[in-house]
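1. no FASTA, just this:
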């Protein structure tokens, strides 16, 4: 039997090296900080607010965050020495210093996760040393805002939770058949029309119902700039997604001339699934979405922009005389190849402006090879990632069988709206992001992994919390820690004894390990498990 989990070993995700020592360091009224300015500022504001301590800055603080890349060679890595006299952190870069500060916050216990003091302490941290660095550079979570809109405050809160678990990518799904969530100057109907639908499908499967309650919302440019800035303060990169040339019914409802039949007036879709309606391939439509992506580029400074490219029905192209003629004029062998042609135009546009395109793994099957530098998100299993890495493309592993957090968490009949594959906490924790089929010399092409939080059946922030946590804690450890450091039994101990109380203090409405609370069930809403 393994040794009991100690407080120093309670950190999630688990550090690479931990060595406990006797004694404790105590935060006091006179404790001071120094070092990397952003980290010091975050620690003073966040931990100071929770503890009520001033945590003033000094030339040589009791807690110091130093940048020392020559001594900490790995990006985002850090080394920490905790003694009774203080804490010294050496970090490769500001991100590493911030990760170290998050570790200190965890070691302070659940009260340090609150927004205001609930007691006077004492604020003790066990002595020891920690050396840590991430396994993968891409440690992400995808959040679908198109199916159910989330207020901006909830996205900022979600950023804090990602950062607390050392996840560093927030992939925002901003457009789909059921809603358009990003303001684009000069194209007002995208939000006047496309951001709102008349109702929503309720549940899944043959017994699904309908909720006749209008739903919608969108983010202004200022909102998105604030989200990006806030995420950067927490060392999280925001990857925006505008999905083309399918999943576009909200855009088609706004501007019908973008579709294969310009005289057809569609509504923003109120059902889940894949709409058959797609973009046409006229140059005016290409120019329209170049304009959209130019605004995305101006709003989101990160290197990667997602173009979607998934689940594109070809029936409309094949049955439209206009699109058949267009495909022939372009020299394509079949109208279905308009899929790859359109994606290439968007990707070339992004790459020409110094960015990199991310697309779902259908971009490998769209009729044209993705341009060099494209990143493939492997969601239909692992085959897309294997093919991409073998062919020399970078890939992010996000197979629905393993890391889709909207899928049901157990076979318990009380699970709310049970859909998709069974994906338990242990299933997520057991996932290995580098598929066996990837040649060893191409393993570096696997940038990492990300969880997917689709929101067809997650219609409130509470439902998002329930679906994401604690499974996102498990995924964070998969993305951060080497396989040899991972053991589910010990993770379960750390989670139940130490980490869930932290989430509870923060206000996360997570799923209890033993099953949902009565108020988290949805007995009136049918599911459709696979």
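-> It's in. Remember, predicted model here, so these are calculated numbers, not experimental data.
2. okay, CA-based contacts and neighbour counts for the rest of this
-> Noted.
3. Can you say which helix or strand has residue 223 in it?
-> Per DSSP states H and E: residue 223 is located in helix 221-233.
4. Would you mind listing the buried residues in that helix?
-> For helix 221-233, a neighbour-count test (16 or more other Cα atoms under 10 Å) marks 221, 224-225, 227-233 as buried.
5. put this beside the first:
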């Protein structure tokens, strides 16, 4: 172990006073506050034995606020004797390589670590302390003993849907370093663009790095900008530069080369690698496409040659090979694929995918590396040494860990930063879902289903940023901040959802740093958050903000609130259909976006509701109550007002509380086949007075639902019942010829109302 004397200045000691929680993110494992302070002098004296690259980084981050001087004199620096690591603990082990101790007293600042990486992490803590105390220049005396819980703390960036420059990628890496993330997952190939130079196959970037136009607006609009996009790609020299830049910040860059699906950009350059003749072009739409790599020798030769060049560029232990969302449509129709299934005694096309991944893994392993892939690589059996990145939920990670395979947890419900993070009504267009800061912070990467031994296979946690709706780097900043801060603390292992408000305050303190860096972070934390709650056999609208609730003003007539509007004191009763607009004011000035919510009240609104099957975590905001909360879903924003069910029917029972008369039942479903969302197959309406014996009163089939485009209004006749049951049938398995063929369809439902 090396003990680095970091900074030293002989100063007088004072008493800090009442101890408080420091504004550090991620919060260290152990902090002991002591008496006294370290007063930041005009000139910091540095030991000349400090690691140069890491120390230069520190000096650059501190900027011109402090001058620096190096010294080797023991009497000046009071250098203590260096500690030697115990032979039984190699410095390369995960247990110690990121461990550090930071001691601050009136006499100086000392960092002890086993490695330069641990030293670098200590610097991030120290930089935050310097920033927090930049005004009074007094850092409290303390001792921090710290190390992360998880070895993999990652952020992903998709540069295929929209491209970002080398300088922007470096900024992204800097953000990770600031908050102690250590893995950058670089998504370099997809249907919409091939972004990495491969010298053996120049057409990949000559042809595959551009597309004729791009989809714009919400997916359901199906509109395009008509503007050629690209060619955009990174040269191998640029990639080496980025990798070196990341290494200097102790961040591992993990490249992703998609296979066997998400291959249209590659096939546009080399159509002979497909099952059909083409021609192909890089995709202009978002979603999933049927044309994928054909598992023939020619394809494997191509991929092996590509991987040879990738492996030379990236020293990471893992190479990400994608493996997700691979439709089997072409393979089912391909004579070569069917013969390959028979020849290798494979069960079906899922077995063929497993064959594909196994073959790639064997090659990557022969180069001394390992593969990691999205959890669809579990289909047909997991390759022997593969690690799983669990995105469709937590089950992929659970299955991998139970079979003694490593896994990184990145479930969409918590870790997809392309989702909305504030009220969708006041947020920029996003992919969908609703993943606010508190939800990210609440995530525990260790599934409850795993025992202690199995939990060891959970390497860590990662968040993903897909860029279909992210047009520039300012929007990248907006989508990752401040959620990256929550991810940081989750990955470090010190998050505490019970004390979320305390964490929120620390986040707000970091905004000053982000402001200085001119980062375009989301200010959703300041905006009014609205929640529908049951009240007096109806509903009320509960408003909240991270600030003082006395500053909330609202209106009920749809007009924009002013400082003279209603002052929020308690949940607002919703007696009938109306629109509430709300905002936060401070010192008479508007400080937040104006939030707007329209209510459409029916006889089901606020009533007790139960679901036989629960929605997907990605689209479960509000739970079953979302279906009776008086809010009609916005077809362009799936975040807060819809429930999403993958492969499941909606079976909802509503208790009116007493016999209630009605004659019409209404609800909406969605169709967005590019995202695997299909209209309901059928719907049935039942009534009952005892919640046991139900009578069918209305049924509607697929054709009628198609004719209404999912906006269902059913004439139920004259009814008078205590219970209403609605069964909305999922479309089931997506048929061939559609994106996501052979996968389970999504069913989205909003309000179930009666009149």
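-> Nice, I can see it. Just so it is clear, the model here is predicted, and its values are computed rather than measured.
6. And the TM-score between these chains?
-> The TM-score (TM-score structural alignment, normalised by the length of structure 1) is 0.90; 511 aligned residues with a Cα RMSD of 2.7 Å.
7. circling back: can you name the two of the buried residues of helix 221-233 of structure 1 that are farthest apart?
-> Using Cα to Cα, these span at most 18.4 Å, a distance reached by 221 and 233.
8. which residue lines up with residue 22 of structure 2 in structure 1?
-> Aligned counterpart of residue 22 of structure 2 in structure 1: residue 9 (TM-score structural alignment).
9. mind listing the strands for the stretch 201-350 of structure 1?
-> Using DSSP state E, counting those that start in this stretch, the strands found in the stretch 201-350 of structure 1 span residues 209-211, 215-216, 237-244, 304-308.
10. want to throw these into CSV with distance to residue 185 of structure 1 and mean neighbour count?
-> As requested, the strands of the stretch 201-350 of structure 1 are exported to CSV (distance: least, Cα to Cα, whole Å; neighbours: other Cα atoms under 10 Å):
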stretch, distance to residue 185 of structure 1, mean neighbour count
strand 209-211, 32, 14
strand 215-216, 19, 20
strand 237-244, 15, 24
strand 304-308, 19, 25
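11. Between those, which one is closest to residue 106 of structure 1.
-> Closest among these, using Cα to Cα: strand 237-244, at 22.2 Å.
12. Report the mean distance between the closest one and its aligned residues in structure 2.
-> Aligned to structure 2 and superposed, strand 237-244 of structure 1 gives a mean residue distance of 0.4 Å (mean Cα distance after the TM-score superposition for structure 1).
13. ok so, going back, run the angle between the helix holding residue 223 of structure 1 and strand 237-244 for me.
-> If you take axes from the mean of the first three to the mean of the last three Cα atoms, to 10 degrees, helix 221-233 of structure 1 sits at 140 degrees to strand 237-244.
14. so helix 221-233 of structure 1 aligns onto which residues of structure 2?
-> Using TM-score structural alignment, helix 221-233 of structure 1 corresponds to residues 236-248 of structure 2.
15. what's the mean distance for that stretch versus structure 1?
-> Overall, stretch 236-248 of structure 2 averages 0.7 Å from its counterpart (mean Cα distance after the TM-score superposition for structure 1).
16. dump the residue contacts of the closest residue to residue 216 of structure 1 other than its chain neighbours.
-> Take residue 216 of structure 1 and drop its neighbours on the chain: the residue closest to it by Cα to Cα, 6 or more residues apart in numbering is residue 196, 4.2 Å away. Neighbouring residues of residue 196 of structure 1 by Cα atoms under 8 Å, 6 or more residues apart in numbering: 179-180, 214-217, 268.
17. ok, now residue 397 of structure 1?
-> If you count contacts by Cα under 8 Å, 6+ apart, residue 397 of structure 1 has them with 377-379, 382, 385, 433-434, 446, 448-450.
18. gap between the aligned partner of it in structure 2 and residue 182 of structure 2?
-> The equivalent of residue 397 of structure 1 in structure 2 is residue 409 (alignment by TM-score structural alignment). Using Cα to Cα, to the nearest Å, residue 409 of structure 2 is found at 15 Å from residue 182 of structure 2.
19. Residue 235 of structure 2 too?
-> Residue 235 of structure 2 is 24 Å from residue 182 of structure 2, by Cα to Cα.
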